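Asker: Dropping the sequence and predicted coords here.
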Amino acid sequence: MAPFPRTPRTTLACTRFHECSKTMSAAVTAKLKEQFEAGLETRADFTIDQPIDRYSAADHAVWRQLYRRQTALLEGRVCDAFLEGVARLNVSAQSVPSFESINRQLKPATGWEIVAVPGLVPDRVFFEHLANRRFPVTWWMRRPDQLDYLQEPDCFHDLFGHVPLLIQPIFADYMHAYGRAALAASDAGALPLLARLYWYTVEFGLIRASDSPNGVQIYGAGIVSSRGETIYSQQSAAPNRLAFDLERVMCTRYRIDTFQKTYFVIDDFEQLFDVARTDFAPLLAKLADAPALAAGDVLATDRVITRGTQEGWKSDGDI
């Protein structure tokens, strides 16, 4: 996957949904190959023991810089549940956290735990972890020259971006249900539909907040771990912000090379709880032949929160 322009952004540019191989050898990205060659013992489910002793002073310094920058930026922009999660998990501001210490807080709360992985993992392995309340977290940290651009998710994206909401029961149940539904979709050849749902909720989701810019706050991991997208998603006039609708989301393409053209906004996390209770089998069958919508489309049936000016949009490249 080609890198996107060097905009001030740190997000998941290589999504797990494009690592479609079922075997370890075929799922090796350049970064993952580097990790294997480092001699880390990798199990059949792609997990490893977090190699705490391999973090350098530079790794801890990068974590510290990203943590301070993002927590300062997110005040008033991110949903309260995210910041509560950071506090309840005792996420270190000074150094790369121990996964074991995070799990001591996380597992008793929602039954979830984080497991260390060397990088992107194959789809089915990833979904099996989610279906068993395990979230794979890349162990390594980006370099100091990669603060605003990264092709693959690192520890900061995975841990800081994703894990705080897993201590919230409703979101935790949503992620569990998603993993189970994604396994079924994979078996049915309908994975793109579930990939879009993950993208527009877990990675780039917004939530209503009447006293915030454009009436929204952030909760998606791809936004909370990115300085550029944090500001753009909430304050820019360019993107569409549409009320969340499950079928609409599952039919909508997205961007991996630039900021999103459209964000879908949930009313509250209870709405995701309703999604978690969805019987996906008939829905996947219903949408199997539905045409995919462009990332920037606005339909007459949409509930529009803000219609984008389209400034800076590219005319092609939707996934």
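Answerer: Great, that's in hand. Numbering: from 1, shown residues only.
Asker: okay, CA-based contacts and neighbour counts for the rest of this
Answerer: Noted.
Asker: Spit out the contact partners of Leu194.
Answerer: Ala181, Ala182, Ala185, Met250 (Cα atoms under 8 Å, 6 or more residues apart in numbering).
Asker: Out of these, which comes closest to Arg208?
Answerer: In terms of Cα to Cα, no member of the contacts of Leu194 lies closer to Arg208 than Met250, at 20.1 Å.
Asker: what's the distance between the closest one and Leu193?
Answerer: If you measure Met250 against Leu193 using Cα to Cα, to the nearest Å, the figure is 5 Å.
Asker: so who does the residue positioned nearest the centre of the chain touch?
Answerer: With the centre of the chain defined as its mean C-alpha position, the nearest residue by Cα atoms, centre = their mean is Glu203, 3.1 Å away. Going by Cα under 8 Å, 6+ apart, Glu203 touches Gly220, Ala221, Gly222, Ile223.
Asker: Take these and lay them out in JSON lines including distance to Thr278 and secondary structure.
Answerer: Listed next are the contacts of Glu203 as JSON lines, based on distance: Cα to Cα, whole Å; DSSP: H, G, I helix; E, B strand; the rest coil:
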{"residue": "Gly220", "distance to Thr278": "21", "secondary structure": "coil"}
{"residue": "Ala221", "distance to Thr278": "23", "secondary structure": "helix"}
{"residue": "Gly222", "distance to Thr278": "25", "secondary structure": "helix"}
{"residue": "Ile223", "distance to Thr278": "26", "secondary structure": "helix"}
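Asker: Where neighbours are concerned, which of the residues you listed has the most?
Answerer: Neighbour count (other Cα atoms under 10 Å) singles out Ile223 as the most crowded of the contacts of Glu203, with 30 neighbours.
Asker: okay, now the one to match up with it:
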Amino acid sequence: METTRHGAAAGDAGRPVSADWTIDQEWDSYTPEDHAIWRTLFERQSKLLPGRACGEFVQGLRDLTIDAGQIPDFRRLSDDLEKLTGWRVVAVPGLVPDEVFFDHLANRRFPAGQFIRRAEQLDYIEEPDVFHDVFGHVPMLAHPVFADYMEAYGKGGLRAQGMGVLANLAHVYWYTVEFGLISGVEGLRIYGSGIASSRTETIFALEDPSPNRVRFDLERVMRTLYRIDDFQETYFVIEGFDDLLALADIDFGPIYRRVSALPDLDPGSIDPADIVLHRGTGAYHKARRNVA
């Protein structure tokens, strides 16, 4: 089956007219089937996340009235979000160039793909769609500390791009915003959008014995490669969202220099300096490699 590409992944064909890559969401063009796919995805994730997603994520869903009824209208969603944390959601055709992405974040705009996956892609889609971007990301933007972290990340991304060290900072985004876990009074919980929007990874990240769960350490994370085509082999755990916001006050220059002199770490490796919360069996990925 041929895969339709969107945004930057589609090359010149996916580039919109606007320099910031924003487009009209064209909410009225969504079909009943589109809304039905949203409803299916929303309902099954909503059943899984209680007791697994952090309280801040669940509260964000409630505060923003993101529900099963229909794909949210970004204008109304943005009006509600802006009252809480000053953020807005802007529609883009799909993936956008790094500099565009960082500029949006630095100005409290979250670029969300406006297309939705097809019925045969319910469990996996290669590019982030409206369900991943809105259901997975936007609830956390209603939390003031996390919202500040995302703005700081955007500004840091623009600096890192200028310094030629973007890959290291991309690892931080991947292992926090996309696939982060948090520990607290509730126990181990999800806050990363890539987990929260995925039925299978929700269970795997928290409950499967295969992956490592390691205390977050900035330099360690910057050196750690990640999986883009499968479950993560290691999840990094913060103790609170203030841990993330504290990164905004760090001078990254010396850190980039230290990290660039060290080798990358494999996604499933354990470093001697790690604070290991759970040493995974690695069984899932071993079985996958054997099949391949």
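Answerer: Cool, the structure landed. Everything quoted here is computed from the prediction, not taken from an experiment.
Asker: Trace Phe82 of the first structure over to the second structure, please.
Answerer: In the second structure, the position corresponding to Phe82 of the first structure is occupied by Phe57, as judged by TM-score structural alignment.
Asker: average gap between the strand or helix carrying its match and the first structure?
Answerer: In this assignment (DSSP states H and E), Phe57 of the second structure forms part of helix 55-63. Once superposed with the first structure, the aligned residues differ from helix 55-63 of the second structure by a mean of 0.4 Å; criterion: mean Cα distance after the TM-score superposition for the first structure.
Asker: what are the ranges of the helices in the first structure?
Answerer: If you assign secondary structure with DSSP state H, the helices in the first structure sit at 30-37, 57-74, 80-88, 99-110, 123-131, 155, 169-187, 191-198, 221-224, 227-235, 246-250, 269-276, 280-287.
Asker: corresponding residues in the second structure for the longest one?
Answerer: The aligned range for helix 169-187 of the first structure in the second structure is 144-162, by TM-score structural alignment.
Asker: sorry, back to before: Val304 of the first structure: which of the helices of the first structure is closest?
Answerer: Between Val304 of the first structure and the helices of the first structure, the tightest spacing by Cα to Cα is seen for helix 246-250, at 12.7 Å.
Asker: whereabouts in the second structure does that closest one align?
Answerer: Mapped onto the second structure using TM-score structural alignment, helix 246-250 of the first structure spans residues 218-222.
Asker: picking up where we left off before, please report the number of neighbouring residues for the match of Phe82 of the first structure.
Answerer: Other residues within reach of Phe57 of the second structure by the criterion other Cα under 10 Å amount to 26.
Asker: what does Gly14 of the second structure give?
Answerer: Counted with other Cα under 10 Å, residues neighbouring Gly14 of the second structure total 17.
Asker: what do you get for Ala57 of the first structure?
Answerer: Around Ala57 of the first structure sit 10 other residues, with neighbours defined as other Cα under 10 Å.
Asker: residue in the second structure matching it?
Answerer: With TM-score structural alignment as the criterion, Ala57 of the first structure matches Pro32.
Asker: Against Asp123 of the first structure, how distant is Arg253 of the first structure?
Answerer: Counting by Cα to Cα - Arg253 of the first structure and Asp123 of the first structure are separated by 19 Å.
Asker: now Leu246 of the first structure
Answerer: For Leu246 of the first structure, the distance to Asp123 of the first structure - Cα to Cα - is 22 Å.
Asker: residue contacts, the match of Ala57 of the first structure?
Answerer: Applying Cα under 8 Å, 6+ apart to Pro32 of the second structure gives no contacts.
Asker: Asp148 of the second structure versus that one, what's the distance?
Answerer: Taking Cα to Cα as the measure, Pro32 of the second structure and Asp148 of the second structure are separated by 36 Å.
Asker: What is the aligned counterpart of Val89 of the second structure in the first structure?
Answerer: Taking TM-score structural alignment, the alignment pairs Val89 of the second structure with Ile114 from the first structure.
Asker: Setting aside sequence neighbours, what's the nearest residue to its match?
Answerer: The shortest distance from Ile114 of the first structure to any non-neighbouring residue, by Cα to Cα, 6 or more residues apart in numbering, is to Phe135 (4.7 Å).
Asker: That neighbour is in contact with His129, isn't it?
Answerer: Yes. Checked against Cα atoms under 8 Å, the pair Phe135 of the first structure and His129 is within contact range at 6.2 Å.
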